[in-house]
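>>> here is the input, now give the coordinates:
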Amino acid sequence: MSGVQMLTVGSGEGDQRLDRWLRKRFPHLTQGAIEKMCRKGELRLDGGRVTSASRVAEGQTVRVPPLPDMAQPAPAPSRIGRSDEAMIQAAVLWKDEHIIALNKPPGLPSQGGSGQGDRHVDGLAPALAFGYKDPPKLVHRLDKDTSGILLLARTDRVARGLSEALRHRNVRKIYWAAVAGVPTPRAGTIKFGLVKEGGRGDEKMRAIHPREVESTPGAKRAMTEFMTVENAGGRLSWVAMQPVTGRTHQLRAHMAEIGHPILGDGKYGGSAQENLGDGWGAGVGGDLSRKLHLHARTLIIEHPITKAMLTLTAPLPEHMKSTWRYLGWDEKEAPLDPFEDWA
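Below you'll find the model as predicted:
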């Protein structure tokens, strides 16, 4: 085992995720080991606690705890099976020499973690190299059960540009969801703050009234714009949402807090039948998928290299297409950007 190391983020190494910075220096480190060091407070940035997603800046000092002997050979990289290779390549929506955009399938994690193994977007990225020496890099994430647009950068320079745009909200993200009930009013802004309610790993977020955010330890302000596109009687609605902030589980927690949980969201709203209320177990509820009905539909961002506006739209996953067909909802009824005229 090596001793504690105090490492400095060098020139050109800034503005990237801590876990990526670490793996470049210590290729033998697994994502799970990095997450564990963060949880235990052993890995620190300028003396402060961090998460694997914390971003490093040039000149910062990273405290690295004792690691296995670097002379020990790193485990052999896992092979990507043909079916997984075909699946992830079929998910490519758009690509150029700088960016790859995926339509992430529901159920596929963005990154590894406890018990996830290598079957996640990050682990499958080598199948998306398409002739490049290095695999593309994730610049943001979606929840495991959320489908839709996910961006990967093919070079470090592009990763920095996309990360900067995402961090400064120079991007428009429009999500679609099927929710229980019909929101009243049919459009508006949700401003409840959010705070972690659970422990490690798969935490749950609790909504906090805006007036109580500052006085609640760990709470962060959050804002979501929403618009009802269509409804099926009074039991289900098709809602478009735009997250103004980017908190964990924000859309799911916000819709549940206003009384309209997302269909199939067991964490925040119960199963499909429970979301629909009494009397629908043998009706519409019995015919709808229990999978989460949340989809990152559209993303509008300035290309970091060409500076052209890039507008990407991801088709609905099969379980949501089935629900839309069953309820008679037409995807063409929703504008590409329903929030375009909002102040």
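
>>> when you work out contacts or count neighbours from here on, use the C-alpha atoms and nothing else.
OK.

>>> from residue 8, how far out is the residue of the chain positioned farthest from its centre?
Distance from the centre of the chain peaks at residue 71, with 35.7 Å (C-alpha atoms, centre = their mean). From residue 71 across to residue 8, the span is 22 Å (C-alpha to C-alpha, to the nearest Å).

>>> could you do residue 209 as well?
Distance of residue 209 to residue 8, computed by C-alpha to C-alpha: 41 Å.

>>> which of the two has more neighbours?
In this view residue 209 and residue 8 are compared by other C-alpha atoms under 10 Å, and residue 8 has more residues nearby, 17 against 13.

>>> touching, that one and residue 62? I think so.
Yes: using C-alpha atoms under 8 Å, residue 8 is in contact with residue 62, at 6.2 Å.

>>> assumed residue 227 was part of a strand.
Yes: assignment of residue 227 by DSSP: H, G, I helix; E, B strand; the rest coil places it within a strand.

>>> which ones are touching it?
The contact partners of residue 227, taken as C-alpha atoms under 8 Å, 6 or more residues apart in numbering, are 186, 187, 188, 239, 240, 241, 338.

>>> now those in CSV, with neighbour count?
Formatted as CSV, the contacts of residue 227 follow (neighbours: other C-alpha atoms under 10 Å):
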residue, neighbour count
186, 13
187, 15
188, 14
239, 24
240, 26
241, 27
338, 16
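
>>> so what's the residue count around residue 77?
If you count neighbours by other C-alpha under 10 Å, residue 77 ends up with 9.

>>> kindly provide the distance from it to residue 34.
Distance, residue 77 to residue 34, by C-alpha to C-alpha: 17 Å.

>>> same deal with residue 269?
Distance, residue 269 to residue 34, using C-alpha to C-alpha: 32 Å.

>>> now swap in residue 280 and tell me
Distance of residue 280 to residue 34, given as C-alpha to C-alpha: 46 Å.

>>> next: residue 270.
As judged by C-alpha to C-alpha, residue 270 and residue 34 stand 33 Å apart.

>>> over to residue 320?
Distance, residue 320 to residue 34, by C-alpha to C-alpha: 35 Å.

>>> checking residue 324 next. Helix, strand or coil?
Secondary structure of residue 324, reduced to three states by three-state DSSP: helix.

>>> quick one more, to check against the first:
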Amino acid sequence: MTVLHQLRRALLKPPSFTQAYGGTRTLTSPYHTENNSTAFIKPDDQNNRKTQGKWLTLPPFNTTINGASLGKNIAGIRQSTGEGNESTTTAIKWVMRCCPQLPRSLVQKLFRLRQVRRKPLESSNSVGDVHASECQVKRVSAKDSMRFGDTVYLPITVEASPTEKTECLCTEEELKFLHDLELYKDSAIIVINKPTGMPVQGGIGIKRSLDELAGTYMRYELSEAPRLVHRLDRDSSGILVLGRTQYSATVLHSIFREKTIGASNIDLKSEKRFLQRKYWALVIGSPRRPQGLISVPLGKVVMDDGRSERITVVENVSTTASQHAITEYRVLDSSFHGLTWLELSPLTGRKHQLRVHCAEVLGTPIVGDYKYGWQAHKKWNRIQIASSNLEHKIEVCNKSSLPFGLNLESGSIADKQPNLHLHCKKMVLPDVSSAIKQACISSSDYDFADIKSLKFDAPLPPHMQRSWDILSS
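Below is the predicted model:
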């Protein structure tokens, strides 16, 4: 509180631009890095910097390819030159890109107190030319659009501001476990194999999430934190993609969004799809057909207690808010125990889509899904397995020694209460890193249909692998 109080007092002082531009601190442009990171980059020679200056100079704004437009082009939705290809960036977004280490609340406060300045390109001969540029430096609002060459100035006191979050400490074992989850990494994305039971995002009662852990320990050479671009339920597992920069995350968001929007126009027989996801699930029962397409609207229903909700199939879309959800499925293997392995390919990305489609449409709820398949689990005649046949497959694990408190060794169909058997097994994703580099060196008319695809395959989690071994024996 003391630091923030001192910062507020400093910010409320009227600025002196004669001194400001005589002792400004300039940041290197973040777009000159090879990996297109928008990271905050400090000058190399800090010993020669003047400390009496009152302003921190951000890099001049560079017009960049709009990330959403690039995502659409990668998805095959062609846009003509000049049609939304240039990014519309507000002043607050530019500050957050250049200074990702600053708390968002502080940046908002700077704009609210009118302590952020902007100088247009055409008015400046040089940063130190006070007489030529002083009258052109004006206050800028958070939502004002940036123009090419605009230079933004922040009070120098922001350098002493506290960081937004305190780093969550990990043991060496936990840190090794976290990095072992990595399946792939390049300049644009990180792909990890999310374990069962680890939450993707923080919330009530959640101390550490993958979002927070990745932001702290998976930045590597970048000062930007990786960003989520899609979700997996806490109890599910498998391939999870994160964008390493704000720009790459915007491109990926657009790709996943266009996948859902254009699902009804997808040629199911075509092998060329810009985004493919395949989940493996063990379900109770067996579908009537070995393969098929599920296409039904889903809606949200609030339960009687008023605090919980669930997703369900909507019968009358004219009276109930809904979203269309499409899933391909095929049988991988059937067991005489009344269980079936399915491969599920969601063509849209709706909340709990696969779980509801299995439980309510196919009538085969996923093993371990007690939210949508509680009645089926009550009626399920559990498998009685002789322990002598599984001694070499099931190992007893000390739960207290597991990283992040996860219980990775139990939850198969041999246990009293199986974990959710839903795993994102495979994914095909456009090479976003190559697309971004190509967009930077080529015109907007470049045909991204030739961009290569990245293919990922995540091994089954321990509890599902044991269930597979049990049913295969």
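
>>> more neighbours: which of residue 270 and residue 34 of structure 1?
Counted by other C-alpha under 10 Å, residue 270 of structure 1 and residue 34 do not tie: residue 34 has more neighbours, with 20 against 16.

>>> from memory the more buried one sits against residue 19, does it?
Yes: contact criterion C-alpha under 8 Å: residue 34 of structure 1 and residue 19 qualify, at 6.7 Å.

>>> name the helix or strand for the counterpart of residue 298 of structure 1 in structure 2, please.
Using TM-score structural alignment, the partner of residue 298 of structure 1 in structure 2 is residue 426. Following DSSP states H and E, one finds residue 426 of structure 2 within strand 422-430.

>>> quick check: closest non-adjacent residue to the counterpart of residue 358 of structure 2 in structure 1.
For residue 358 of structure 2, the aligned position in structure 1 is residue 255, judged by TM-score structural alignment. Of all residues not flanking residue 255 of structure 1 in the chain, residue 261 sits nearest, at 5.1 Å (C-alpha to C-alpha, 6 or more residues apart in numbering).

>>> what is the burial count for the one you found?
So residue 261 of structure 1, with other C-alpha under 10 Å, has 27 neighbours.

>>> before we move on, what about residue 105 of structure 2?
Neighbours of residue 105 of structure 2 using other C-alpha under 10 Å come to 9.

>>> aligned partner of it in structure 1?
Using TM-score structural alignment, residue 105 of structure 2 lines up with residue 26 in structure 1.

>>> measure its match to residue 205 of structure 1 for me?
Counting by C-alpha to C-alpha - residue 26 of structure 1 and residue 205 of structure 1 are separated by 33 Å.

>>> same question for residue 119 of structure 1.
Residue 119 of structure 1 sits 26 Å away from residue 205 of structure 1, going by C-alpha to C-alpha.

>>> those two: who's more crowded?
More neighbours surround residue 205 than the other of residue 119 of structure 1 and residue 205, with 22 against 16 (other C-alpha under 10 Å).

>>> and that one? What does it align with in structure 2?
For residue 205 of structure 1, the aligned position in structure 2 is residue 311, judged by TM-score structural alignment.

>>> check residue 243 of structure 1 too.
Per TM-score structural alignment, residue 243 of structure 1 is aligned with residue 346.

>>> tell me how far that match lies from residue 225 of structure 2.
According to C-alpha to C-alpha, residue 346 of structure 2 stands 28 Å off from residue 225 of structure 2.

>>> residue 116 of structure 1: how many residues sit nearby?
Other residues within reach of residue 116 of structure 1, judged by other C-alpha under 10 Å, total 12.

>>> SS state for the closest residue in space to it that isn't next to it in sequence?
Leaving aside its chain neighbours, residue 116 of structure 1 sits nearest to residue 109 (7.8 Å; criterion: C-alpha to C-alpha, 6+ apart). Following three-state DSSP, we place residue 109 of structure 1 in the coil state.

>>> now residue 109 of structure 1: how far from residue 242 of structure 1?
Going from residue 109 of structure 1 to residue 242 of structure 1 by C-alpha to C-alpha gives 22 Å.

>>> the alignment partner in structure 1 of residue 233 of structure 2 and residue 106 of structure 1, how far apart?
In structure 1, the residue paired with residue 233 of structure 2 according to TM-score structural alignment is residue 143. With distances taken as C-alpha to C-alpha, residue 143 of structure 1 is found 9 Å from residue 106 of structure 1.

>>> more neighbours: which of these two?
Taking other C-alpha under 10 Å, residue 143 of structure 1 and residue 106 do not tie; residue 106 has more neighbours (21 against 15).

>>> what residues does the aligned residue in structure 2 for the more buried one make contact with?
Residue 106 of structure 1 maps onto residue 196 in structure 2, with residues paired by TM-score structural alignment. By C-alpha under 8 Å, 6+ apart, residue 196 of structure 2 lies in contact with 234, 235, 236, 237, 408, 461.

>>> same thing but 6 Å
Contacts for residue 196 of structure 2 (C-alpha atoms under 6 Å, 6 or more residues apart in numbering) come out as 235, 236, 237.

>>> tell me the one of those residues nearest residue 188 of structure 2?
residue 237 (22.4 Å; C-alpha to C-alpha).

>>> quick one: the closest one and residue 194 touch, right?
Yes: Residue 237 of structure 2 is within contact range of residue 194, at 5.1 Å (criterion: C-alpha atoms under 6 Å).
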